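[1] Would you be able to build a 3D model of this:
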Amino acid sequence: MGDQNSILLVEDDAEIGELISRYLENNGMGVTWVESGEALDRKLASAAYDIIILDLNLPGEDGLSICRRVSASRDIPIIIVTAKGEDVDKIVGLEMGADDYLVKPFNPRELLARVRAVLRRAEPQARGNDDAARQTFQFLGWRVNLLAREVVSPAGAKVAMTGAEFDLLHAFCENPNRVLTRDQLINMTHGRTAGPFERSIDVLVSRLRQKLEKDPKTPSMIQTIRSEGYMLSAPVVRA
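    Sure thing, here's the model as predicted:
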């Protein structure tokens, strides 16, 4: 697809699928449209994609199940799209590993903005010089490489992170031992594409704790500051 971003769209509604595909393609995206999890698996086995747009209400395997297994096995951003507007559906989708969500009906322009934002967060950012390009945060034996968007544990193992999880960890590393409110974290990780759904930050913090903390139920690194927000309680060195 050349320099186009490649999108795998999973949507069983023909009218919506055609609308999304046409709009994204008219805005310079390459779109492959399938209607089920089984078809998605076939496409992922034969080609690489930059992002998945995933409807939750699908025939056969539902979108939440697809989101969980794909995010567990592949490093590819996922935006979930659902006709359900209840908070619980958004929370579950984020817990399953989605990077963002959008509730139907929506303006295609908003979907495009979210796709671009997620892709921007997922790509290594070019720096002004070689030293800046190799910037790494270190804390308590952990290493966070900004250019490679790579997280390495004290034992030397690479820890898989979704784009949203990495951005949240980056925000904490930039502000160690400082309380960050949910609004601040939303702005740091999602910017203008964020909605008012603060609980999404709680879900991301929980996911991050599962990967960083020895005991996520009693976290020592990412602490909850009651009525205020969250704080990375660790000295951070920038190399």
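[2] From now on I want contacts and neighbour counts done on CA atoms only, so please keep to that.
    OK.
[3] what ranges do the strands span in the chain?
    Ranges of strands in the chain, per DSSP state E, are 5-10, 29-34, 51-55, 78-82, 100-103, 136-139, 142-145, 150-152, 158-159, 222-225, 229-232, 237-238.
[4] Could you dump these into JSON lines with distance to S65 and mean neighbour count added?
    Shown next, in JSON lines, are these (distance: least, Cα to Cα, whole Å; neighbours: other Cα atoms under 10 Å):
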{"stretch": "strand 5-10", "distance to S65": "13", "mean neighbour count": "21"}
{"stretch": "strand 29-34", "distance to S65": "16", "mean neighbour count": "20"}
{"stretch": "strand 51-55", "distance to S65": "11", "mean neighbour count": "26"}
{"stretch": "strand 78-82", "distance to S65": "12", "mean neighbour count": "24"}
{"stretch": "strand 100-103", "distance to S65": "15", "mean neighbour count": "22"}
{"stretch": "strand 136-139", "distance to S65": "34", "mean neighbour count": "19"}
{"stretch": "strand 142-145", "distance to S65": "29", "mean neighbour count": "19"}
{"stretch": "strand 150-152", "distance to S65": "26", "mean neighbour count": "18"}
{"stretch": "strand 158-159", "distance to S65": "22", "mean neighbour count": "12"}
{"stretch": "strand 222-225", "distance to S65": "28", "mean neighbour count": "17"}
{"stretch": "strand 229-232", "distance to S65": "29", "mean neighbour count": "21"}
{"stretch": "strand 237-238", "distance to S65": "38", "mean neighbour count": "13"}
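[5] To check against the first, give me the structure of this:
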Amino acid sequence: MIKILMIEDDPEFSIFLGEYLSKYNMDITNFEDPYLGLSSNINSYDILILDLTLPGMDGLDVCKKISENFDIPIIISSARSDITDKVLGLQIGADYYLPKPYDPKEMYAVIQSLLRRKKKNINKSNFDECTTFNWDKSKQKIVFKKEELTLTQAEYEVLIILLENKNSIVSREQIVNATVSLSDSYSKSLDVIIGRLRVKLKDDSKNTKYIHSIRGLGYKLTQ
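    Predicted structure coming up:
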């Protein structure tokens, strides 16, 4: 589950966006009061969506305080169209400025992009001899039980997204949106790739140990 902190004084908008993102295993906790948002456990969240027009404190001041004290990607979501706000917001620590109104699909894409960038910076190489799976994205290499897997591009892309979200349910839409080789979450091609991966992992589809199908939701990798 991706945990999103939102500081937004329009509760209807936060509910609307939250309902959309919940389809992709994302959960929004919104604070209409910026002071409450600042006093929340910010380190427990994966990303921040921040409005600029807030009661009692300007969103740019909130952005500055959070960027100076926490390592969390910040998306400014604002109807303020002044280019000065956009430039200043990016200068003081925001990672992206998304002007309102926008399609929630665009917000989802921005979140995915920022989280992938963060993972690349933190886990570019993830090798530990004691674990079942190890991977190095810089070399596009996945090792299973100390042996490197021979994978097609599509197999690699699907398996890496499952590994990066291990023990969490990943929806079909999330997998497709995070890959280059797939384009339709309703296509049987994803099921074929999952089947091929299970064969390479010697994972019995009737008694799975690694890649689990979660009916109506997606897939989950455990190890």
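[6] returning to that earlier point: save the strands of the first structure as a markdown table, and put in distance to A122 of the first structure too.
    Shown next, in a markdown table, are the strands of the first structure (distance: least, Cα to Cα, whole Å):
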| stretch | distance to A122 of the first structure |
| --- | --- |
| strand 5-10 | 12 |
| strand 29-34 | 16 |
| strand 51-55 | 9 |
| strand 78-82 | 11 |
| strand 100-103 | 12 |
| strand 136-139 | 17 |
| strand 142-145 | 13 |
| strand 150-152 | 11 |
| strand 158-159 | 15 |
| strand 222-225 | 23 |
| strand 229-232 | 22 |
| strand 237-238 | 21 |
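[7] So which of the ones you listed is nearest T189 of the first structure?
    Taking Cα to Cα, strand 100-103 is the member of these nearest to T189 of the first structure, at 10.9 Å.
[8] Give the aligned range of the closest one in the second structure.
    Strand 100-103 of the first structure corresponds to residues 96-99 in the second structure, going by TM-score structural alignment.
[9] What does V10 of the first structure correspond to in the second structure?
    So V10 of the first structure corresponds to I7, using TM-score structural alignment.
[10] Quick one: residues contacting that match.
    N30, F31, E32, D33, P34, G37, L48, I49, L50, D51 (Cα atoms under 8 Å, 6 or more residues apart in numbering).
[11] Would you check how far apart it and S77 of the second structure are?
    10 Å (Cα to Cα, to the nearest Å).
[12] circling back: dump the contacts of I7 of the second structure into CSV; add distance to K3 of the second structure as well.
    Compiled in CSV, the contacts of I7 of the second structure are given as follows (distance: Cα to Cα, whole Å):
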residue, distance to K3 of the second structure
N30, 11
F31, 14
E32, 17
D33, 19
P34, 18
G37, 14
L48, 9
I49, 11
L50, 14
D51, 17
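[13] I76 of the second structure and K86 of the second structure: what is the separation?
    Here the criterion is Cα to Cα. By it, I76 of the second structure lies 9 Å from K86 of the second structure.
[14] Now for those two: what residues contact both?
    Shared contacts of I76 of the second structure and K86, counting by Cα under 8 Å, 6+ apart, come down to Y97.
[15] so which of the contacts of I7 of the second structure comes closest to V143 of the second structure?
    The shortest gap between V143 of the second structure and any of these belongs to L48, at 33.3 Å (Cα to Cα).
[16] Residue in the first structure paired with the closest one?
    In the first structure, L48 of the second structure lands on I52 (TM-score structural alignment).
[17] quick one, longest helix in the second structure?
    Looking across the second structure with DSSP state H, the single longest helix is helix 104-122.
[18] buried set for that one?
    M107, Y108, V110, I111, L114, L115, K118 (16 or more other Cα atoms under 10 Å).
[19] I figured the fifth one hits I75, correct?
    Pointing back at L114 of the second structure there. No - applying Cα atoms under 8 Å as the test, L114 of the second structure and I75 come out as separate, 9.1 Å apart.
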